[in-house]
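> Here's a sequence, model it:
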Amino acid sequence: MRILLVEDDPILALIAASTLEEAGHHIVGPAYGDQDALRLAQSQCADIALVDINLGGQDEGVSLARDLLERYGIASVFISGQLEAARNNADAALGLLRKPYEPEDLARCVAVAHAMLNGCTVLPTPLPASLEIFSPRYASDRTGAGR
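As a prediction, this is how the structure comes out:
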């Protein structure tokens, strides 16, 4: 998959990009802010975005996730420690991978998001323990069996 990675911490962005590339994904970015992400989304194709919520202190990632979906049809997963902001804006993303997370959870998170976007009724298991799914279709069953 082509993943737009939006993370303002350069070290976390590097680790995430490396982990996802090792899992066979192509990284678009990383983008370190919302404007960088929008420029990348406009110039390069992405299948999904992994978006940190707090990109400069103002929870810009929430509006970015909405913009990516509206303008470019790119669904997002929040990657953040801003749990309340993510949950209060659950309509803007497929889910939330809570920070801190294990690096291997990133590829599993992408696999789950890919399954959701493709309408799969059963999600890949096991789900990362730090992943919250926002879609009502899947959120009620943490085992990965959809309805």
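> Going by C-alpha atoms from here, please, whenever you check contacts or count neighbours.
Will do.
> Show me what the longest helix seen in the chain is packed up against.
Secondary structure of the chain per DSSP state H: the longest helix is helix 103-117. Applying 3 or more CA pairs under 8 Å, 6 or more residues apart in numbering; DSSP states H and E, one finds that helix 103-117 contacts helix 10-22.
> please give me the structure for this one as well, since I'd like to look at both together:
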Amino acid sequence: MHNEAQSGRRIGIVEDEAMIAMLMSEILSREGFDVVYQVATPDEAVDNTRSRNPDIILMDVNLGQEKDGIDAAMDIREFSDVPIIFITAYSDESTLRRADSVHPEAFLTKPIRRAELLETIQKGIA
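Below is the predicted model:
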């Protein structure tokens, strides 16, 4: 049974760990969300946000590249105010300060729990 408030909500997932990305995508699809993209790099995140216009983005901070999720979010902020939820396994002070500069909707820490993920998304799109 899908909650009406969730139907039609378009979500972008930016996560370089394939298993985590698949799990999030599966959970969200089951809950009636439309996962409009699932990508692993900052550049793909920016390109897909521009072309697919999600309602909310789940963005891993550490993408195993020179650019990280915060860099991608900064680029996205140049053309979109889409709510961004950062996902991170660790959060040192300087990373949090950088992340705050793009005004994220929330932070989720790994391992991600289903209930927490859904609750955070609901708040982000309310």
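> Where in the second structure does the next helix or strand after the longest helix of the first structure fall?
In the C-terminal direction, the helix or strand that comes right after helix 103-117 of the first structure (DSSP states H and E) is strand 131-133. Alignment of strand 131-133 of the first structure against the second structure: no match, by TM-score structural alignment.
> Show residues contacting strand 131-133 of the first structure.
Here strand 131-133 of the first structure makes contact (CA atoms under 8 Å, 6 or more residues apart in numbering) with L94, G95, L96, L97, R98, C109, A139.
> mind listing the helices for the second structure?
Going by DSSP H, the second structure shows helices at 18-30, 42-52, 69-77, 93-100, 114-125.
> I'd like those helices as a markdown table, with distance to D60 of the second structure and mean neighbour count appended.
As requested, the helices of the second structure are arranged in a markdown table below (distance: least, CA to CA, whole Å; neighbours: other CA atoms under 10 Å):
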| stretch | distance to D60 of the second structure | mean neighbour count |
| --- | --- | --- |
| helix 18-30 | 10 | 15 |
| helix 42-52 | 10 | 18 |
| helix 69-77 | 6 | 21 |
| helix 93-100 | 11 | 13 |
| helix 114-125 | 13 | 14 |
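> What is the distance between the longest helix of the first structure and the centre of its chain?
8 Å (CA atoms, centre = their mean, to the nearest Å).
> Geometric centre of the second structure: which residue is closest?
L58 (0.8 Å; CA atoms, centre = their mean).
> Please pull up the equivalent of it in the first structure.
Per TM-score structural alignment, L58 of the second structure is aligned with L50.
> so that match touches L68, yeah?
No - L50 of the first structure lies out of contact with L68 (CA atoms under 8 Å); the separation is 11.0 Å.
> joint contacts of these two?
S76.
> about what we covered before: I'd like the helices of the second structure as CSV, with distance to F86 of the second structure appended.
Below are the helices of the second structure laid out as CSV (distance: least, CA to CA, whole Å):
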stretch, distance to F86 of the second structure
helix 18-30, 13
helix 42-52, 13
helix 69-77, 8
helix 93-100, 8
helix 114-125, 11
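> Among those, which comes closest to I85 of the second structure?
I85 of the second structure lies closest, by CA to CA, to one member of the helices of the second structure: helix 114-125, at 7.9 Å.
> corresponding residues in the first structure for that closest one?
Going by TM-score structural alignment: helix 114-125 of the second structure matches residues 103-114.
> sorry, back to before: got the contact list for the residue nearest to the centre of the second structure?
I11, G12, I13, V14, I84, I85, F86, I87.
> Let me see the contact set for the first one.
The neighbours of I11 of the second structure, taking CA under 8 Å, 6+ apart as the test, are F33, D34, V35, V36, Y37, P54, D55, I56, I57, L58.
> Show me what the second one aligns to in the first structure.
Translated: D34 of the second structure. Using TM-score structural alignment, D34 of the second structure pairs with H26 in the first structure.
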